[in-house]
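**Q** Everything below, folded, please.
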Amino acid sequence: MKKIKKWLLGVVATVASGVLLAGCGFPGLSGTSSDTIRIASQNTTEQQIMAYMIQDMIQHYSKLNTTIINNLGSGTVSFNALKNDQADISAIRYTGTDLTTILGEKVDRNNVKATDKKVADQFNKKYKMTYFPSYGFADTYAFMVTQKTADKYHLKTVSDLKKVSSKLTVGLDQMWLERKGDGYDAFQKLYGYQFGKTYPMQIGLVYDALESGKMDAILGYSTDGRIGSYDLKILKDDKNFFPTYNASAVASNKVLKQHPELKSILNRLNGKISLKTMQGLNYQVDNNLVEPEVVAKQFLEKHNYFEGSDK
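**A** Predicted coordinates for the structure are as follows:
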């Protein structure tokens, strides 16, 4: 069931990505009325959870209609949706990713805290988009091994991998392999080693591959619920290779001007979702097969839709 679902998501993502990159509108959305807020979501679990969470918040606190443009294939695709006025809100954007891929700037590893402000300022200036404060978690790329492997080779940091790197079979996010600035080429230059064998994989498959022993190490996402369920060891990025990937909602200034109530609605989620919380929400979907829409609604109901938290 999981494999079929992942395959279908991939097909939908590919089709949607092609539509956006071609500069065409989404079928059925070209005539969307001005009181319908279009929420763009990528094809990862947490993106979909947050898209439904935003939808529920808007419907709870306003009379606006909403629609979700789901399963977009990458951050670039969802960015172009906002840029081309095909969407109004991006469910999650990550500051570090936008710094390197959208803005094309290098990571300042001596001042990683400056990333958020730089990205927010540039998005507002260049693209007329508002970067909201972080939800409270950062979905950072992270190298992981099983506890058995960590104990065997005495691994605590990414630098510790160097002594055994030539022996390792490593599963890597296929998009990360080609990325500029914070991809594999830049990684090799900073850390001074490469892995014996690397396999480009869909990010959703790397955890199972590691847990089953098919891989010695993987590059995954720090918010994935399977980290805890598989008891995986995250290795510390001791050279600060990866920039901060704080997760935030981004909205076009146009829609915020048309519907100023959206600002206070989105601000209610500021700092409300920790890394541990996001891991738990993702786990409900990926492991327990609960639909993202259900997970989002149950979380908001549990917290009374964060009433009184819009400051």
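**Q** Could you use CA atoms for every contact and neighbour count after this?
**A** Noted.
**Q** burial of Ile89, as a residue count?
**A** For Ile89, the neighbour count with other Cα atoms under 10 Å is 29.
**Q** In space, what's closest to it - neighbours in sequence excluded?
**A** The shortest distance from Ile89 to any non-neighbouring residue, by Cα to Cα, 6 or more residues apart in numbering, is to Ala251 (4.3 Å).
**Q** cool, Arg179 as well?
**A** Using Cα to Cα, 6+ apart and skipping the chain neighbours, the partner closest in space to Arg179 is Thr101 (7.8 Å).
**Q** Also this sequence, please, to line up against the first:
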Amino acid sequence: MLGCAPPRSSRVVIGAKNFTEQVVLGEMLAQEIEAVTGERVERRFYLAGTYICQQALVGGRIDGYVEYTGTALTAILKQPLPPVGQRGKAEVLSSVRKIYEDKYGVRVEDGLGFEDTFAMAIRGDDARRLGLKTISAAVGPARGWRMGVGYEFESRPDGLEGLEATYGLKFAERPRTMDLGLLYRALAERQVDMVSGNSTDGPIRALGFFVLEDDKHYFPPYEAVPLIREDSLKVHPGIQTAMDRLAGKVSAEEMQRMNDAVDGQHRDVGDVVREWRAARGL
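**A** Below is the predicted model:
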């Protein structure tokens, strides 16, 4: 009887988690690899969350996907949050890069050019009416607010519990947990008054929400970095060429626009990425 490991595809296989930005980034990696190698890339998108993507990568079911350095550090590698003064992009990237290489044989590529950090978002009219710009300034009003969070943010070591402790945040009732796709609708419909979104989410701009500044620097950097198996790079050296071409190319504003094009305008993700690549001369 042969081993139970799933057969490795002869094609490059790129994965993505189950939200819009991840699918856009997965498509971006896939299209760039196809452009470099001239070979079709298999897409395994909408994998259910961080843990499933990590298992697929380590188990060889995918060759790569895009992760965020802060998520990798805390949720995957289970490292403690570094002291505030040691949470710079370079320090976190260096730490994540070494552990992935030593433990998993995975290369952490150079960043795509943007961070997607957690964003404490409130309605724009509330921010203007109360003169709020920072999370610290919102501590008082928050005592009468309802909070909405995603399932992952509620349980992560860099999530809700630490945020509440760092800022002394207390809400009118226990935070409501819901699917990420429902958070902004709940905020717009005044079912909640603050949500833990992501800084590059399309609805923030489209619906006129305001992101409060993390003035105590609670969150670590969440730089978007492709994770690629080292053995895949040996078999398919064109992957590295493609990753080098994408490094530093994506701004936070471009990411937000692409997310909104797919989410808000219901455009095809392949078309959105192709237009972005053409505009970038790729």
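**Q** Superposed, how do the two chains score by TM?
**A** Put the two chains on top of each other and the TM-score (TM-score structural alignment, normalised by the length of the second structure) is 0.93; 275 aligned residues with a Cα RMSD of 1.5 Å.
**Q** one step back: what residue in the second structure is paired with the residue nearest to Ile89 of the first structure?
**A** In the second structure, Ala251 of the first structure lines up with Ile228, judged by TM-score structural alignment.
**Q** Val206 of the first structure too?
**A** In the second structure, Val206 of the first structure lands on Leu183 (TM-score structural alignment).
**Q** One more: Thr76 of the first structure?
**A** Alignment note (TM-score structural alignment): Thr76 of the first structure maps to Tyr51 of the second structure.
**Q** Its match touches Ile76, doesn't it?
**A** Yes: if you go by Cα atoms under 8 Å, Tyr51 of the second structure and Ile76 touch, sitting 7.1 Å apart.
**Q** which residues sit in contact with the equivalent of Lys128 of the first structure over in the second structure?
**A** In the second structure, Lys128 of the first structure lines up with Gly105, judged by TM-score structural alignment. Taking Cα atoms under 8 Å, 6 or more residues apart in numbering, we find Gly105 of the second structure in contact with 229-231.
**Q** As TSV, the residues you listed with secondary structure and neighbour count would be great.
**A** Shown next, in TSV, are the contacts of Gly105 of the second structure (DSSP: H, G, I helix; E, B strand; the rest coil; neighbours: other Cα atoms under 10 Å):
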residue	secondary structure	neighbour count
Arg229	strand	21
Glu230	helix	17
Asp231	helix	14
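**Q** Looking at those residues, spot the one nearest Gly148 of the second structure.
**A** Closest approach between these and Gly148 of the second structure, by Cα to Cα: Arg229, at 35.8 Å.
**Q** I'd say the closest one and Leu57 touch.
**A** Yes: counting by Cα under 8 Å, Leu57 is a contact partner of Arg229 of the second structure at 7.3 Å.
**Q** Give the residues shared as contacts by the two.
**A** Shared contacts of Arg229 of the second structure and Leu57, defined by Cα under 8 Å, 6+ apart, comprise 63-64.
**Q** Helices of the stretch 151-300 of the first structure, start to end?
**A** 174-178, 184-191, 206-211, 226-229, 253-258, 261-267, 275-286, 292-302 (DSSP state H, counting those that start in this stretch).
**Q** Now do the closest residue to Gly49 of the second structure other than its chain neighbours: how many residues are near it, please.
**A** Closest residue to Gly49 of the second structure apart from its sequence neighbours, by Cα to Cα, 6+ apart: Lys17 at 5.2 Å. Applying other Cα under 10 Å, we find 24 residues neighbouring Lys17 of the second structure.
**Q** And Lys17 of the second structure, what's its match in the first structure?
**A** Matched to the first structure by TM-score structural alignment, Lys17 of the second structure sits across from Gln42.
**Q** got the contact list for the aligned residue in the first structure for Asn259 of the second structure?
**A** Using TM-score structural alignment, the equivalent of Asn259 of the second structure in the first structure is Asn282. Applying Cα under 8 Å, 6+ apart to Asn282 of the first structure gives the contacts 45-46, 49, 223-225.
**Q** what do we get in the second structure for His60 of the first structure?
**A** In the second structure, His60 of the first structure lands on Ala35 (TM-score structural alignment).
**Q** likewise Gly225 of the first structure?
**A** In the second structure, Gly225 of the first structure lands on Gly202 (TM-score structural alignment).
**Q** Not counting sequence-adjacent ones, nearest residue to that match?
**A** Asp260 (4.1 Å).
**Q** could you list every residue that touches that neighbour?
**A** Contacts of Asp260 of the second structure by Cα under 8 Å, 6+ apart are 201-203, 206.
**Q** Return a selection command, for use in ChimeraX, containing the buried ones of those residues.
**A** Applied in ChimeraX, the following selects the buried portion of the contacts of Asp260 of the second structure according to 16 or more other Cα atoms under 10 Å:
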select :201,202,203
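**Q** In the first structure, which of the contacts of Asp260 of the second structure still touch?
**A** With both residues aligned by TM-score structural alignment, their matches' Cα atoms under 8 Å, the contacts of the contacts of Asp260 of the second structure that the first structure also has are 201-203.
**Q** quick one, strands of the second structure?
**A** Per DSSP state E, the second structure carries strands over the ranges 13-17, 42-47, 64-68, 106-108, 118-123, 147-149, 176-177, 194-198, 209-212, 224-229.
**Q** Ile273 of the first structure against Gly136, yeah?
**A** Yes: in this structure, Ile273 of the first structure is within contact of Gly136 by Cα under 8 Å, at 5.0 Å.
**Q** With distance to Leu29 of the second structure as extra columns, can I get the strands of the second structure in TSV?
**A** Conversion of the strands of the second structure to TSV gives the following (distance: least, Cα to Cα, whole Å):
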stretch	distance to Leu29 of the second structure
strand 13-17	7
strand 42-47	10
strand 64-68	8
strand 106-108	14
strand 118-123	23
strand 147-149	29
strand 176-177	32
strand 194-198	21
strand 209-212	29
strand 224-229	8
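**Q** Out of those strands, flag the one nearest Gly238 of the second structure.
**A** With distances scored as Cα to Cα, the stretch of the strands of the second structure nearest to Gly238 of the second structure is strand 224-229 (12.0 Å).
**Q** And the contacts of the closest one?
**A** Here strand 224-229 of the second structure makes contact (Cα under 8 Å, 6+ apart) with 57-58, 63-69, 105-116, 243.
**Q** related to what we said a few turns ago, who wins for proximity to Thr198 of the first structure among the helices of the stretch 151-300 of the first structure?
**A** Of all the helices of the stretch 151-300 of the first structure, helix 174-178 comes closest under Cα to Cα, at 9.6 Å.
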